[in-house]
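Engineer: test case, fold it:
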Amino acid sequence: MLSLLADENLDANILRGVLRRFDGIDVVRVQDIGLTGADDPTVLAWAADWSRVLITHDVETVTRYACERVDAGLPMPGVIEIVASAPIGKVVEDLALILECLGDDDLDDQVLYIPL
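Structural biologist: Predicted structure coming up:
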């Protein structure tokens, strides 16, 4: 199962839904690792260093920085971009599908958008 990094802007209800659905899922929050307020390149670098897929609502800038990492030949274990207006239940279901179907490296260098 994918290891995840939850961006500080991720709706806590989505995170709770995923945690309820998957007992023991490997997810850490940006707030828990001392990166609160860090810029996107720093968060993406940390995610790459720890092989974690970033989950975020930041569809404005994260995609650009993720693509810059790929273009520079830097590791980018993946980003899941969640449209902020998407219904929480739909987001949790889509995340469940992704987590059940994808392996550790399946999102390398990819940006995936939810809702699917």
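Engineer: switch to C-alpha atoms for all contacts and neighbour counts from now on
Structural biologist: Will do.
Engineer: and the longest helix belonging to the chain, how far from the chain's centre?
Structural biologist: Scanning the chain for the helix with the most residues, using DSSP state H, yields helix 88-101. Distance of helix 88-101 from the chain centroid (CA atoms, centre = their mean, to the nearest Å) equals 12 Å.
Engineer: buried stuff in it?
Structural biologist: Ile88, Val91, Val92, Glu93, Asp94, Leu95, Ile98, Leu99 (16 or more other CA atoms under 10 Å).
Engineer: now show me the structure for the sequence below, then we'll compare the two:
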Amino acid sequence: MAIQYLIDENVNPLYPQQLRRREPEIVIQVVGEPATSPKGTLDPEILIWCETYKFILVTNNRRSMPVHLADHLAENRHIPGIFILNPDIGIGETIEELITITKYSFEDEYQDRITFLPIP
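Structural biologist: Sure, this is the predicted structure:
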């Protein structure tokens, strides 16, 4: 299955806009859009949505997301992955990285883990 991204509602809207413009074949949803969790949904529920629909979460949440993922895994649940954005890296560079990840990653390569972008 191809990598799909769920963009957290607190991520700059330029990320999904630019990803959709540059690579329209990549499936990208944003929290609050139709068929996703509504804005204001708690992080643990977002992780369940990502698990159910097989989306990697793209977020800025460095502080509490590791705790939410640990709790999620402790409940014997899984997630395709979480990508945490680096505020010191430009949007264009991050977009390039997300596109590259989509094209060259193995299925389940990021399952059940947090990956901080950019990947070294």
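Engineer: overlay them and tell me the TM-score.
Structural biologist: Here the superposed chains carry a TM-score of 0.89, computed using TM-score structural alignment, normalised by the length of structure 1; 116 aligned residues with a CA RMSD of 1.5 Å.
Engineer: which residues of structure 2 does the longest helix of structure 1 align to?
Structural biologist: Per TM-score structural alignment, the counterpart of helix 88-101 of structure 1 in structure 2 is residues 91-104.
Engineer: average offset between the matching stretch and structure 1?
Structural biologist: Here the mean offset of stretch 91-104 of structure 2 against structure 1 after fitting is 1.2 Å, by mean CA distance after the TM-score superposition for structure 1.
Engineer: distance of Ser3 of structure 1 relative to Pro87 of structure 1?
Structural biologist: For Ser3 of structure 1, the distance to Pro87 of structure 1 (CA to CA, to the nearest Å) stands at 23 Å.
Engineer: so the two - more neighbours on which side?
Structural biologist: Neighbour totals were compared for Ser3 of structure 1 and Pro87, and Ser3 leads with 18 against 11 (other CA atoms under 10 Å).
Engineer: wait, what's in contact with that one?
Structural biologist: Ile25, Asp26, Val27, Ser51, Arg52, Val53, Asp104 (CA atoms under 8 Å, 6 or more residues apart in numbering).
Engineer: can I get those in a markdown table including distance to Arg69 of structure 1 and neighbour count?
Structural biologist: Converted to a markdown table, those look like this (distance: CA to CA, whole Å; neighbours: other CA atoms under 10 Å):
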| residue | distance to Arg69 of structure 1 | neighbour count |
| --- | --- | --- |
| Ile25 | 26 | 15 |
| Asp26 | 24 | 13 |
| Val27 | 22 | 18 |
| Ser51 | 14 | 21 |
| Arg52 | 15 | 26 |
| Val53 | 14 | 26 |
| Asp104 | 19 | 15 |
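Engineer: what lines up against Val53 of structure 1 once you look at structure 2?
Structural biologist: Counting by TM-score structural alignment, Val53 of structure 1 lines up with Ile56 in structure 2.
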